[in-house]
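**Student:** Can you look at this prediction? I've put the sequence above it.
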Amino acid sequence: MGYRTAELPDVDLDEFAKIPFFERMKLLQLHWVEHGFGTPKQTGTFYAWKIFLYALFGLIVAGAFTAGLEFNNIAGWWDEPILYQKLMIWTILLEITGLAATCGPLAFHFDPPIGGILYWWQNDTLRVPPYPKRVPLTKGNRRTPWDTGLYKLILASLILLLVLSPQHVDGLPEGSAGILPQWAVLIYCGLILLMGLRDKIIFLSSRAEQYVPTLLCFSLFSNFVDMVIAAKVFIVIIWMGAGFSKMQHGFSSTVSIMVQNTPWVVWDRFRKATVKDYPNDIRPSRTTHLLAHIGGTTCELIMPLVLLFAPWGWATWIAIISIWMLHTFIISTFPLAVPLEWNVFFIFCVAFLFANFHAGDGYAVWDMEPVLLVTVLVAALFPIVLGALRPQYVSFLVGMKQYAGNWSAATFSLRNKEIEDRINDKIVKSADNQIDQLEPLFGPEISEIFIQKAVAFRMMHPMGRMHISGLMCHVDDLDKRIQREGEFLSNVLTGWNFGDGHCLDERLIAAWQERCEYEPGDVIAVFTESRPAFTNIVQYRVIDAALGTVEKGFYRHDDAYNTQPWLPDGPIPHTVTWRQEGYEPQGVPHPGNARKVPSIAHDGTWLIPRQGAGGTAESAAQSASRAEA
């Protein structure tokens, strides 16, 4: 790989498209182990400069517009609450415009390098309301002047917060410049929550699940001590929620893939050590398990508790340095979706909150008003518990499953290139399909390799193996069709992608179909939900753009995890619990344990009849869990 040239698999470019689908996937997956995505080295340079400029201009903006922050005494800013708040607002502004995470080639934005504001400032682009049937005035999938106007108000409120001078509240340390005016913070929180009901894409892009709770504490509480303790509780629960979500095998797959894509890992032997037996078995190795669960999960579960409760300064600094190492490692891997600014900000705020306002100095959880503490704990834990037990109801971001290898996701199969081209012709957006963005840069053959490598990447995760297993059973011949990673389609259709399959489920597919008018079989997706905690059962759906959801069922996570990514033994076993009347799959017969049970509860719970108790039914997860027990 050169500084400006990509790393390609050793294959005749003219012959690549003729290779059978599963041989292509194996070729690309083995190449991933050795070279990752294969992007030129200058990609890493781009993101390094991006981090530097984010930090530099964040400090410049905060200092230039804040009374009490003087450039001749930058070291004195370290313990100023207004700096913490303004850097948070600066980060949100970059996120919600598309200049932070999901920017550039590692987020599949090639030309232009961002989506975000280019879409959300424009009428008639697609929007995805989270609960259109339950929340009044949110139906529809077309961005209206009301939506673009609300988005512009949000940007204006963030810019206003960056330039406002601080105010004083009770409990501020002596000599402190103050905090942001509470009324202005409330305006932003109200606007972004309103936007969340109209369009979940913009809401999630702002990382509201991370920042809004803390901002609300600084705008609703009257005492600074309570504000800081609440901020500490929220950030601790963010880390621990993420750590809890990683207590499953899928996280090891994520770490293995991340390390293989890391630009500074130049040792071929180490890359291959992340898998069991290259090239025969590329499931995560014991080395990867240790790196993932000792270096990652354990750190996120234990060190936050030390930060929150340790009475000794030395223990607090050990925990701070451990968290610094965790976030620095994540940054250094340049993970896909590249949430680099978020990690840099957390490196700053862990030291700001826990070194400046130590538990032993009156900022311990027991120093907070008890009623407020209980309220904060419930508010912080509820979405995480809901996301763990009922992941179908909330985004994986709200459920704190970042990089856990356990997300909702989808892979699409399109009948031919004309079907894909219709996206460019029929949908209002600011970017062409990825293949059309890449072709002027690399030519059609190389571009197709990179696009298909994303499908191979998804199959290296357990849920991707189910996607292709489902497609094998529902389309006549994968070799003759075009497979596309769902993230790519979310990226092109909505301007944003961050691993949340809920952004590209039936709601987005219906909006896409409304504009492109496909025939049955033209576009088929297999969608998998996040795996709930304490069960081995994962739910899936098969969606035909023209027909809607045509099949529902479940599979066992271990069946997907234990097979090779290129599915040498055929589709993984899965159980069909419901199928649309009159619909018949066109692919290979379902695996041995698959069975069709055409029963579904009124609330959408997927059912499997069982004997006893008057022939009543139980959920698929309950039935399967009982069978396993």
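**Tutor:** Here it is on my side, so go on.

**Student:** C-alpha from now on. contacts and neighbour counts both.
**Tutor:** Noted.

**Student:** in the stretch 51-200 of the chain, which spans are helices?
**Tutor:** Using DSSP state H, counting those that start in this stretch, the helices assigned to the stretch 51-200 of the chain run over residues 81-97, 117-120, 145-163, 182-198, 200-205.

**Student:** I'd guessed Met247 sits against Thr297; true?
**Tutor:** Yes: because the distance of 7.1 Å satisfies CA atoms under 8 Å, Met247 is recorded as touching Thr297.

**Student:** Just the buried residues of stretch 294-301, please?
**Tutor:** By neighbour count on 16 or more other CA atoms under 10 Å, the buried set for stretch 294-301 is Gly295, Gly296, Thr297, Thr298, Cys299, Glu300, Leu301.

**Student:** okay, now the one to match up with it:
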Amino acid sequence: MGFKTGDFPPVDLDTFLDRPLFERTKALALHWTQYGFGSPKMIPATYVVKLLVLYCVIGTALITWTSGVGPFWDVSGWWDQPVVYQKLVLWTVLLEVVGVAGSWGPIAGKFRPMTGGILFWARPGTIRLRPWKAVPGTDGDTRTLLDVVLYLGLVASLLTAVVLPGVPSASLSAVLPDNTSGLVAPWLMIAPIVLLVLCGLRDKTIFLAARGEQYLPAMVFFGTLPFVDMIVAAKLLICMVWIGAGVSKFGRHFTNVIPPMVSNSPCIPSKWIKRAHYRDASGDLRPSRLATFMAHVGGTTVEIITPLVLLFSTDHRLTLAGVVLMVVFHLFITSTFPLAVPLEWNILFCYLAVFLFLGFPNGDGFGIGDMSSPVLTVAIVACLAFFPVLGNLRPDLVSFLPSMRQYAGNWASALWTFTPGAEEKLNRLPHRPTTNQVDQLQALGYPPAVAEVTMQQTIAWRSMHSQGRGLFSVLAARLDDLDSRTVREAEFGCNSVIGFNFGDGHLHDAQLIAALQKRIGFAPGEFVVCWVESQAIHSSVQHYQLIDAALGVVERGYWKVADAVAEQPWLPNGPIPLTVTWRAPQRATAGDGVEAPAP
């Protein structure tokens, strides 16, 4: 791999795209084991530059300058200043809301332009996805001028809170009498809290992009709690994120996440290490024992045990060891450049671990028992645990982000399929500030065949995860023309039509398909989607839907997760067993490729 030259799959471009789908999937999955996407080094280098310049240098310089501490290169002078901590959280939210943090750039399927976010959300007429139909004043799926005003107000309110200086705080002075930088004025939290909620009720995409499940509670703490309570509540929040993510890794899915993630890491040059995460990288791509160890010792165990140690330890050496372990944990995730590229989020968590647990140790009056009221402690824990518990029991009701399943591999997912030429219709989408990814690549100079193979690498990546084998099984069992169809990873497709996706299938379920159909009008069979919900923590199955854009949901059913994880990505034994629970009474139009549903 060179700086500008990647490791493109070694395929014959003249014949490869004419081969059956699962032959193509196998070839691309086997190539992935050693090279991942095979992106040239300039791609991760671009992210590193963005992270260092925009987030670390510009962000830190702005925060320290407006807080009266610093200069920013003198880390010892500001790392433990509470106002810097608050503003760094708000700066991260601002970048997420604008769309230049997570889900940015080519790794997330944004080639030209590389930013989604503000290009979509500040533009009337684009698609919005309301979370609950029952909420009054949220009808429709089109972004209005009101939505744009609310969104830009949110951006402005966050920037205002970042740039205004801190104000004196009696609760801070009582603990740190020598502190002169103060805290972010509590009243500055009112506007971003209210506007984030209003934006979220109108469009769940913006709320999820802002990582509202984590940063909204933090802003509430900044605006309402005295200093000691704020610090302890922040500790409870970060530990809930870690522990929730650890619990979500129970089960069969997470082990399948590790091998393709490690294979895609530009920071692991050894092909031997990458191959070692598979049982046999030349033909058996199920996870090896090493992958299982990495998943459930380096992942699950670390994310559950270490936060508990940090939450209750009063021993400095033990706390230091825990902080170092969590910093290394997040740096490792950063080094793999996962497809949602949440790099700023991971770097922020490195800083938060140091600031909260070393800057304000439990033994110095910042432990759980030091909160002003046990009732307040219980209330905060209950509120923080509500959505993770509900989301694991009823994943259909809660996004995987509030459920704290960031890297669990247990995701709502989908594959989009188009008859020849039908995908091009998406480019007719009104007010859309971009085009289909395959067209973006061609606009950058990629030959059509190279652009197509590049996009097919994304579905090979999906096939290497447990839900991918189930999705391909449904499509293979129900579409008699699958080999001739264009198959797309829905997370990437979703990114190109609403400006954001973080791996959450709830952003491209039947609601989005209906919005696309209303604007474009696909014929029956032209645009067929297989969509699957996350596995509930107490269940052994995943429930899928087969959606024809023109007809709506035409089939529902489920597959056993054990069957999915036992199979190879290219389904050499055919589709895994499927259980149909419902089929639409109408029959599909003849020749549309969808197996005719029966009553």
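**Tutor:** Thanks, I have it. Since we're looking at a predicted model, the values are computed, not measured.

**Student:** on that earlier part again, out of the buried residues of stretch 294-301 of the first structure, name the ones that lie in helices.
**Tutor:** Thr298, Cys299, Glu300, Leu301 (DSSP state H).

**Student:** Let me see the contact set for the second one.
**Tutor:** Contacts of Cys299 of the first structure were listed using CA atoms under 8 Å, 6 or more residues apart in numbering, and they are Gly243, Ser322, Ile323, Leu326.

**Student:** Just tell me what it corresponds to in the second structure.
**Tutor:** Cys299 of the first structure maps onto Val302 of the second structure when the alignment is built from TM-score structural alignment.

**Student:** any idea how far its match is from Trp91 of the second structure?
**Tutor:** 28 Å (CA to CA, to the nearest Å).

**Student:** Next: Val375 of the second structure.
**Tutor:** Distance from Val375 of the second structure to Trp91 of the second structure, by CA to CA: 31 Å.

**Student:** The two: who's more crowded?
**Tutor:** A side-by-side neighbour count of Val375 of the second structure and Trp91, using other CA atoms under 10 Å, places Trp91 first with 22 against 10.

**Student:** I figured that one hits Thr160, correct?
**Tutor:** No: counting by CA under 8 Å, Trp91 of the second structure stays clear of Thr160, with 10.3 Å between them.

**Student:** hey, where'd the helices end up in the stretch 351-500 of the first structure?
**Tutor:** 370-389, 417-426, 434-442, 444-459, 462-474, 486-494.

**Student:** roughly how far out does stretch 541-560 of the second structure sit from the chain middle?
**Tutor:** In terms of CA atoms, centre = their mean, to the nearest Å, the centre of stretch 541-560 of the second structure is found 23 Å from the chain centre.

**Student:** Need the counterpart of Gly359 of the second structure in the first structure.
**Tutor:** Match for Gly359 of the second structure (TM-score structural alignment): Asn356.

**Student:** Next one: that match from Lys232 of the first structure, what distance?
**Tutor:** In terms of CA to CA, Asn356 of the first structure sits 12 Å off from Lys232 of the first structure.

**Student:** Against Gly359 of the second structure, how distant is the residue nearest in space to the middle of the second structure?
**Tutor:** Centrality entry for the second structure: nearest residue to the mean C-alpha point is Phe502, 2.7 Å, by CA atoms, centre = their mean. Taking CA to CA as the measure, Phe502 of the second structure falls 31 Å from Gly359 of the second structure.

**Student:** In JSON lines, list the helices of the stretch 351-500 of the first structure along with distance to Leu99 of the first structure.
**Tutor:** Formatted as JSON lines, those follow (distance: least, CA to CA, whole Å):
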{"stretch": "helix 370-389", "distance to Leu99 of the first structure": "27"}
{"stretch": "helix 417-426", "distance to Leu99 of the first structure": "23"}
{"stretch": "helix 434-442", "distance to Leu99 of the first structure": "19"}
{"stretch": "helix 444-459", "distance to Leu99 of the first structure": "22"}
{"stretch": "helix 462-474", "distance to Leu99 of the first structure": "28"}
{"stretch": "helix 486-494", "distance to Leu99 of the first structure": "14"}
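
**Student:** between those helices, which gets nearest to Phe352 of the first structure?
**Tutor:** Smallest distance to Phe352 of the first structure across these (CA to CA): 20.1 Å, for helix 370-389.

**Student:** Give me the contacts around stretch 152-161 of the first structure.
**Tutor:** Counting by CA under 8 Å, 6+ apart, 86, 89-90, 92-93, 121, 180, 184-185, 187-188, 191-192 sit against stretch 152-161 of the first structure.

**Student:** ok, the residues you listed vs Thr287 of the first structure, which is closest?
**Tutor:** Ile92 (36.2 Å).

**Student:** Quick one: residues contacting that closest one.
**Tutor:** Leu158, Ser206, Arg207.

**Student:** now do 7 Å
**Tutor:** By CA atoms under 7 Å, 6 or more residues apart in numbering, Ile92 of the first structure lies in contact with Ser206.

**Student:** now do Leu475 of the second structure
**Tutor:** If you count contacts by CA under 7 Å, 6+ apart, Leu475 of the second structure has them with Cys530.

**Student:** Also the one 3 residues further on?
**Tutor:** Applying CA under 7 Å, 6+ apart, one finds that Arg478 of the second structure lies in contact with Val594, Glu595.
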